[in-house]
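1. Task: produce atomic coordinates for the following.
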Amino acid sequence: MAAIWYRVVTGARGERGLAYTAAVSLFKSASLVSLLTLASRITGLVRELLVASTFGASALTDAFNVAFRIPNLLRRLFAEGAFSQAFVPVLAGVRETEGDEATRRMVDQIATVLVWALLLTCVLGVAAAPVLVWAMASGLQQNPQGYEAAVVMTRWMFPYIAFMSLVALSAGILNTWKKFAVPAATPVLLNVAMIGAAWLGAPWFRSLGIEPIYAMAVGVMLGGALQLGVQIPALRRLGMLPHVSLRWSHLRAAWNHPGTRRVTTLMLPALLGVSVAQISLLINTQIASHLTTGSVSWLTYADRLMEFPTAMLGVALGVVLLPQLAAARAADDGDRYSGLLDWGLRLVLLLAVPCAVALLTFAQPLVTVLYHYGAFSDGDVRQTALALMGYGAGLLGLVAIKVLAPGFYARQDIRTPVKIAVVVLVLTQLMNLLFVPMLAHAGLALAIGLGAMINALWLLIGLVRRGAYRPAPGWGRFALQVLAASALLAVFLMWSASSQDWLALGALPWTRIGWLTVTLLGAAGLYFGSLVMAGVRLRQFLRR
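-> Have a look, this model is predicted:
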């Protein structure tokens, strides 16, 4: 299977050594990003555990989650969303065709325009905080204390968007130079800052007579500053640290630079595409704010846990593939382009399907062991587990999108994913009308999951029809092998979930953690052992 892909990449048997080297390089890069993302997600789970045990699921935690979601929404909309999707392909193309010096000049001009835009955005965001909170979650007005807290924390945290936009600029440069470690590791710093805020800051704020939840807003801002700070030495070592000018005449020159114009032109459809996903999030948060108190928090806790496999698999592959796909496209190497997509999609199927099975069949034990401490009640566990199962139904789609969408972005075709996303948004909201009355907040998660599956399938069909992606032979057999191993995994996890009273084991937390560890190790052994017995040669995903 892997050998077939290697031949597709090179287009010649005589170049298999080169292909193996390229494959190993890609896999090592993806593995490095995944390992660092794993560290980020582990610290993220520690962060959420501390927040859950310290604050539980209440009106104030809902307020913090809404306030934090506002700059996060804009971060995904502008920084990691439209900007990155437009910036990285242009950056990779200019470096491939014009060299490093032209790329450096373009980066300086784009950074100048970006800084000016961020200064204006932050001023407007802080001033408009009450309107933003109302637009995101008007249901918080049912609890005046929660609504006011959300407004205050939004003002404190809004400049976080500036930090993260500059981090996105830095990460795009570093990833294009195949320096993946620093961008992948920086999210750990946000988690560490927020852990410190929950562990040390909240008690200190309480002793000062300040509402403890405000400590989390301070942690977010500190984390953003740290994430940007560690990018600077890495960029300086490459000689790619942007030179930003705050002079008006320089801004006009930067705006008129061809690279800036190309990025902004591509950002417009990309902005619409990312906006669709964020509009869906906005609508869901608005709906959740009108449901039972705690609904926003239950969805947030489930989302954090679901992001564990999504980030490790999808984000890692997307980060590694996008600059490589863009370079292959700029070199007009269609075989390599298709081979990259085939390799990424096989890894998605291999790893995302068992993760989805785990979220669907083992959700309550996972939530129990990770969150069931302190103020986090038995009822919170059950409600968060229901939301997690809803997300799990679409995990394969959520991960696959991270590989398929870069296939369009690398071709500088952002319009097609946008059109697909708009239709999926409408379908998702129609599903909300059906699911929310029956399943409450879990219906929101299920609609997102199913919408992601539709989105991913549509993207896949689009790439195949354009001839950009030509699936290598062996897909049918490989899919059956994965599904058979996943079926055995589902049976094992369902038995494990019912074999213990996971909630009652809260009196023995280390015993409960031990049972979870043994279960997950056994599940991994069963799944990969079954694949090997079915004839899947796992080493070919790693082999030089």
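
2. From here on, just use CA atoms for contacts and neighbour counts.
-> Fine.

3. Following the chain past whichever helix in the chain runs longest, name the next helix or strand.
-> Counting by DSSP state H, the longest helix found in the chain is helix 16-55. For helix 16-55, the following helix or strand on the C-terminal side (DSSP states H and E) is helix 59-74.

4. compare with the first, here's sequence two:
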Amino acid sequence: MAVATLASRAAGFVRIVVLAAALGLGTRLLDTYNIANTLPNAVYELIVGGTMASIVVPLLTRAALNEPDGGVLYAQRLLSLIIYVLSVITVLAIAAAPLLIDLYAPGFTTEQRGLAIVFSRYFFPQILFYGISATAAAILNIRGRFGAPAWAPLCNSIIVIAVGLTYAAVGGSTTTTLDTDHLLLLSLGTTGGVLAQMALVVWALRRAGFPIRLHPDPRGIAIRRIGRLGVWVLLSVVTTQILVAAATRAASWSGPGGITAYQNANAIYHVPFAVIAVSVMTAMLPRLSQYAARGEHQRVVTGLSRAVRTALVVMAPIAAAFVLLGPRIAIVLFDHGNSSAATVRVLGLVLAAYGLALVPFTSYMILQRGLYALQDTRTSALITAVVAGVGVAGCAVAGWLLPAEDIVIGIPIAYAVAYTTGLGLTAVVLRRRLGYIDGKRLARTHVRVFIATLSGALCAWLAIWMLAPAADSPAWRGALITGVAAALAGGVGYLAAGRLLHLAELRHLLNAALPGIRTW
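-> Sure, this is the predicted structure:
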């Protein structure tokens, strides 16, 4: 799963770089495209996305355990319900496009607003495609099949990369005045990528022997129970989307390129989380749900503790790399084509600030899976509301205190404070529900990882200092040389310190990644 996710995220990286070069990082066109392409994800998450991990996977798991047909009929009816609901939501979203654009991007010009509305109406069918894809992936996951859902986003990215390259090859404009051919290329091509992603997952579901059949009447899946649980999930997702909207609105006031700097840095920041933490959480949740259903709380604690510690030993050095190398990463990835040098600089600073949020965000999301496995959506929603409240307040403070061009840099700092608050609250609640959360082992691992990360960061800084003359070469080449050298030196320093500190979680990861080779 991690390999598939890494390949998909690498392609996603290339997609971001190609679109930035073709549409112009820092241009109003790319900001407009990004906002319009964000809206289907936001609406989907608001309606269905949050229920997948918190409600749907545990319910599918219980049905597979308890139903005589292994939960097949239950899954068919659930898929039918998702398709019917999201079809209606898609139509409503298309009608409400102007209101949604005004909500997320009040800083847009009249011309940007008009183009964003047109783009979004082509993009909104993605809501239905995402819903079908996610439901089919959940059905595959509870049957122990994780490969196709992890590989599917690669199809999406490859298609959009081809769209971006074609747009650049035919001389597409970087202004918000597009002719019909260029508009259709960007809009239909982008939605076509999501359609291909859905098609691959559905094909894999059929190959797995699952009979895909829509039921005119989807009742019989405890809709009322889903509704009761879903009320709290809806609160959780609404508050999360409020935070996203507040951050996007704040970024829109940073001027041209502000939204793109925020969204691209956010996308880079989520890559290690998706490759490591999401892979761990996706494989972990069905198992935790089984333990919780059988009342085996000690095994729930053991699984959560192992997941947090495993993710920590990978995420901590990556977070340090973001802090140290954020500007250089931005130059290497985005200082090409029609990109604005000023926007590239801001993007690098935003990425560096995101390094502060990576570890608390990862641990918070993993511990939330413990509440999902216990089907305690109420507590999860209340904690999420607190996190969103802290984050929104932080974005407001950034907008109030910082100069306009720096507002976007304050957003990830607000995120870091918010997720640290949520992590603390979730840990306290789980300790009360489960009796303990393996606190001593978690604290010991955190201290050792912090020391190892500090050692690696010092080695990376020394490499940057020694290679300072390389900065005199062209910006892209100098950033690449110093970045790679610092990453290698920091990695060696981290591994050496981890060995001296007897960091068992790191040893287990290395031995698993390199079987047959003595790595420790």
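
5. one step back: so which elements touch the longest helix of the first structure?
-> Helices and strands touching helix 16-55 of the first structure, as assessed by 3 or more C-alpha pairs under 8 Å, 6 or more residues apart in numbering; DSSP states H and E, comprise helix 2-10, helix 181-185, helix 187-196, helix 295-309, helix 316-330, helix 363-371.

6. Can I get the ones you listed in a markdown table including mean neighbour count and distance to Gly44 of the first structure?
-> Output for those, formatted as a markdown table (neighbours: other C-alpha atoms under 10 Å; distance: least, C-alpha to C-alpha, whole Å):
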| stretch | mean neighbour count | distance to Gly44 of the first structure |
| --- | --- | --- |
| helix 2-10 | 21 | 34 |
| helix 181-185 | 21 | 12 |
| helix 187-196 | 22 | 5 |
| helix 295-309 | 23 | 8 |
| helix 316-330 | 25 | 16 |
| helix 363-371 | 24 | 11 |
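
7. Can you convert these into CSV and add a column each for distance to Ser29 of the first structure?
-> Shown next, in CSV, are these (distance: least, C-alpha to C-alpha, whole Å):
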stretch, distance to Ser29 of the first structure
helix 2-10, 17
helix 181-185, 9
helix 187-196, 17
helix 295-309, 17
helix 316-330, 7
helix 363-371, 29
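
8. Nearest residue to the residue most central in space within the first structure in space, ignoring adjacent ones along the chain?
-> Central residue of the first structure (C-alpha atoms, centre = their mean): Ala311, 4.9 Å from the mean position. Excluding the flanking residues, the one nearest Ala311 of the first structure by C-alpha to C-alpha, 6 or more residues apart in numbering is Thr37, at 6.7 Å.

9. returning to what we had before: just want the angle from the longest helix of the first structure to helix 187-196.
-> In terms of direction (axes from the mean of the first three to the mean of the last three C-alpha atoms, to 10 degrees), helix 16-55 of the first structure departs from helix 187-196 by 10 degrees.

10. Ile318 of the second structure is in what secondary structure piece?
-> helix 297-334.

11. What's the average distance for the helix or strand following that helix when superposed on the first structure?
-> Downstream of helix 297-334 of the second structure, the next assigned helix or strand under DSSP H and E is helix 341-373. With mean C-alpha distance after the TM-score superposition for the first structure, helix 341-373 of the second structure departs from the first structure by a mean of 1.3 Å once superposed.
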